[in-house]
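Undergrad: Build me a structure from this.
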Amino acid sequence: MKIATFNINGIKARIEALPAWLSEATPDVALLQEIKSVDEAFPREVFEDMGYHVETHGQKGFNGVAILSRLPLEDVTRGLPGDDTDEQSRWIEATVIGKTAVRVAGLYLPNGNPVPGPKYDYKLAWMARMQARARALLATEDPVVMAGDYNIIPQDEDAARPEAWRDDALALPASRAAYRRILNLGFTEAFHTLHPAPGHYSFWDYQAGAWEKNNGIRIDHLLLSPQAADLLTDSGIDKDIRAREKPSDHVPVWIELDC
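TA: I've put the predicted structure just below:
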C-alpha cells in the first residue's frame, strides 16, 4: 500500500499538475492539504474518473484537507477532536480497506506565525489536541498513519539554512517540543527513519530563488504507529515535480507498507 501526503496549495491551481503526478506515482492513497475549496466545489469527478474514492473536508479559500484512495474507505470522520469552536478544516480520518486495514489521518497543522501572538497560541493548542487524538489512535492497536503538512522543522538538519528559521514558529523550541511529545507516544517518523542524512526537503518557497538554490525545509511528515511501522518497506520524496510548470511549493512525500 503506497500512501502519500501532498500539500497542493490550491486545487484550482493544481488541477493539471495533481492528476499528472497521480498517474505517474500511482499512490493507493493520497492525503492532500490546502485544497482551498469548499466540498461542493472540489473537482471530485476528475479523480473519480482515475479510480479514486474522494473524501474532503473543505473550507472556502483557506486550509482544507482531502483523501483520495483507490481502495475502499470506511468510517470517515472530519475535524480534530477537542474544540467544538474550531472552524478551520485541518483534519480528516478514514480506514483504508486493503489486505490489512490502515487508519489514516490527513492533517494540515497550523503555521503559527507571527510569534508571539494568537496564531502561535492556536498552533500549540492544536498540537495538544493532536497529541490527545494520537494517543487515542494508538490505543486501538491498529496500523495508523498520521500524514500531512506538519509545519514543523523537526531539527536543524531539516533546513538548508537553519539560522533563518530560529525565530520562526516552524522551528521554535516549543514547537519542536510539541512535535516530539507526539512522536514519543510511540510513533515512527517514516522518512527520517529510512533516510537519516541531512539535505532532504519537501518545501521550497516561491520567493528569492529558493528552489534554484535548494534552500528548502522538510516539514511534510508521515508518523506511523508501531503496527504500521512494522509494515514499512520504503519512503521517498518526489522532489523533481517542484521544477515543473505551476508547481506547489511543497512536493509529495510517500511511504510503502507491506499490506
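
Undergrad: Please make it C-alpha for all contacts and neighbour counts, starting now.
TA: Will do.

Undergrad: Residues contacting the helix or strand that contains L31 from elsewhere in the structure, which ones?
TA: If you go by DSSP states H and E, L31 is part of strand 29-33. Residues from elsewhere that reach strand 29-33 (CA atoms under 8 Å, 6 or more residues apart in numbering): 1-9, 63-71, 90, 106-108, 147-149.

Undergrad: repeat for stretch 72-92
TA: Residues outside stretch 72-92 that contact it (CA under 8 Å, 6+ apart) are 33, 53, 55-59, 63-67, 93-98, 105-109, 129-130, 133.

Undergrad: mind listing which of the contacts of strand 29-33 are in helices?
TA: Secondary structure from DSSP state H places none of those in helices.

Undergrad: Of those residues, grab the buried ones for PyMOL.
TA: The buried residues among those can be selected in PyMOL (16 or more other CA atoms under 10 Å) with this line:
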select buried, resi 1+2+3+4+5+6+7+8+9+63+64+65+66+67+68+69+70+71+90+106+107+108+147+148+149
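
Undergrad: mind listing which of the contacts of strand 29-33 are in strands?
TA: Those of the contacts of strand 29-33 mapping onto strands are 2-7, 65-69, 106-108, 147-149, per DSSP state E.

Undergrad: one more to line up against the first:
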Amino acid sequence: MLIATFNVNGITSRLPALLQWLEEKQPDVACLQELKAPQEKFPELAIRDAGYHPIWLGQKSWNGVAILTRGEAAQEVRRGLPGDDADEQSRYLEAAYQGVLIACLYLPNGNPAPGPKFDYKLAWFERLIAHAAELMATGAPVVLAGDFNVMPTELDVYKPERWLTDALFRPETRAAFHKLVAQGWTDSLRTMHPDQRIYTFWDYFRNAYGRDAGLRIDHLLLSPALAPALTAAGVDRDVRGREKPSDHAPTWIELDLARAAKPRAKRKAAAS
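TA: Sure thing, here's the model as predicted:
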C-alpha cells in the first residue's frame, strides 16, 4: 500500500499539479492539507474523474484537509480532533481503508511565538497526543499523516541556528513531537533515512528550493502494528520544482501489509 501526504497550499490553484502527481504516482491513499477552500468548493468531480474517492473537511480561505483513496472508498471515522468543542478550524480527519486507520492532520503553524497562535499550536498538539494515545491503546494499524509544522531535530532544518525562535522549531514544539513519538510511533521517513538531510518544504522566497534550503515538516507516523510493514519512504522532491507548485513536496511510504502485526485483542476488565 502506497500512502502519501501532501500540503497542496490551495487545492483550487494547485489542482492541475495535484492531478498530474496523482496520475504519475498513483498512491492508494493521499492525505491533503491546506485546501484553502470551503466545503462546497472542493473539486470533487475532478478528483473522482482521476480515479479517487474523496473525504474532505473544508474551510474558507484557510486550513482544510482531505483523504483520497484509490479503487474503493474509505469509511469516515472521525471529523475533527477531539478535546475542544469550540475549535472550528478544519485540521483533522480519520478514515478506515483496507484495514488501516488513516489520520490526516494539519497541525497549526503557531507563529508568531510566543503569543496566542503559539498557545493554540501547543494546545492542539496536546489534544493530538491525547487522542493518539487512545488510538495506540487499540493496537490497530494506524498512520498519522500530515503537515505537523515541526522539525524534530537539527537534521530536519537547513541552518537550524536561524530557526531557534520560530514556532516550528522552538523547544516546546519539538518536545511535544517527541512526546507523541515516545508513545511508540515510528517516524517512517527518518527510519528509512536515518542520517540523510531530507526535506519536504521549501519557502518561495530567496531561491530556497534552488539552494535546497528546506525543512522536514511533513511526517507519516506508524503505530506498532504497522511498523513491520514499512518497506520504503521518500519525498517526490521534483514536484516542488514544477510550474506554480505548492511550497511542499509529496511525502510517501510503502507498506507491505502482509508483514503487519495482527491487532492485539483488547484486554478484558479484571473480574471484581
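
Undergrad: Any idea what the TM-score is?
TA: TM-score of the superposed chains, computed with TM-score structural alignment, normalised by the length of the first structure, equals 0.97; 256 aligned residues with a CA RMSD of 0.8 Å.

Undergrad: Y120 of the second structure matches what in the first structure?
TA: Correspondence of Y120 of the second structure to the first structure, assessed by TM-score structural alignment: Y122.

Undergrad: Which residue, other than its chain neighbours, is closest to that match?
TA: In space, and not counting its chain neighbours, Y122 of the first structure is closest to G112: 7.0 Å by CA to CA, 6 or more residues apart in numbering.

Undergrad: And for the corresponding residue of the second structure for the one you found, the neighbour number?
TA: By TM-score structural alignment, G112 of the first structure lines up with G110 in the second structure. G110 of the second structure: 20 surrounding residues under other CA atoms under 10 Å.

Undergrad: And P82 of the second structure, by the same measure?
TA: Residue neighbour count, defined by other CA under 10 Å, stands at 14 for P82 of the second structure.

Undergrad: now swap in the one 10 residues further on and tell me
TA: Applying other CA under 10 Å, we find 24 residues neighbouring Y92 of the second structure.

Undergrad: From L107 of the second structure, how far out is it?
TA: Going from Y92 of the second structure to L107 of the second structure by CA to CA, to the nearest Å gives 9 Å.

Undergrad: Overlap of the contact sets of these two?
TA: Counting by CA under 8 Å, 6+ apart, nothing touches both Y92 of the second structure and L107.

Undergrad: quick one: the helices in the stretch 151-259 of the first structure?
TA: Ranges of helices in the stretch 151-259 of the first structure, per DSSP state H, counting those that start in this stretch, are 173-183, 190-194, 226-229.

Undergrad: Kindly compare burial across those helices and name the winner.
TA: Stretch with highest mean neighbour count among the helices of the stretch 151-259 of the first structure: helix 226-229 (a mean of 19; mean count of other CA atoms under 10 Å).

Undergrad: hey, where'd the strands end up in the first structure?
TA: Assigned by DSSP E, the first structure shows strands spanning 2-7, 29-33, 53-57, 65-69, 73-78, 91-97, 101-108, 144-149, 188-189, 203-204, 216-217, 220-224, 232-237, 253-257.

Undergrad: Columns distance to A20 of the first structure on top of the ones you listed, output as a markdown table?
TA: A markdown table is the format used below for those (distance: least, CA to CA, whole Å):
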| stretch | distance to A20 of the first structure |
| --- | --- |
| strand 2-7 | 13 |
| strand 29-33 | 13 |
| strand 53-57 | 17 |
| strand 65-69 | 14 |
| strand 73-78 | 23 |
| strand 91-97 | 23 |
| strand 101-108 | 21 |
| strand 144-149 | 20 |
| strand 188-189 | 27 |
| strand 203-204 | 19 |
| strand 216-217 | 23 |
| strand 220-224 | 20 |
| strand 232-237 | 16 |
| strand 253-257 | 16 |
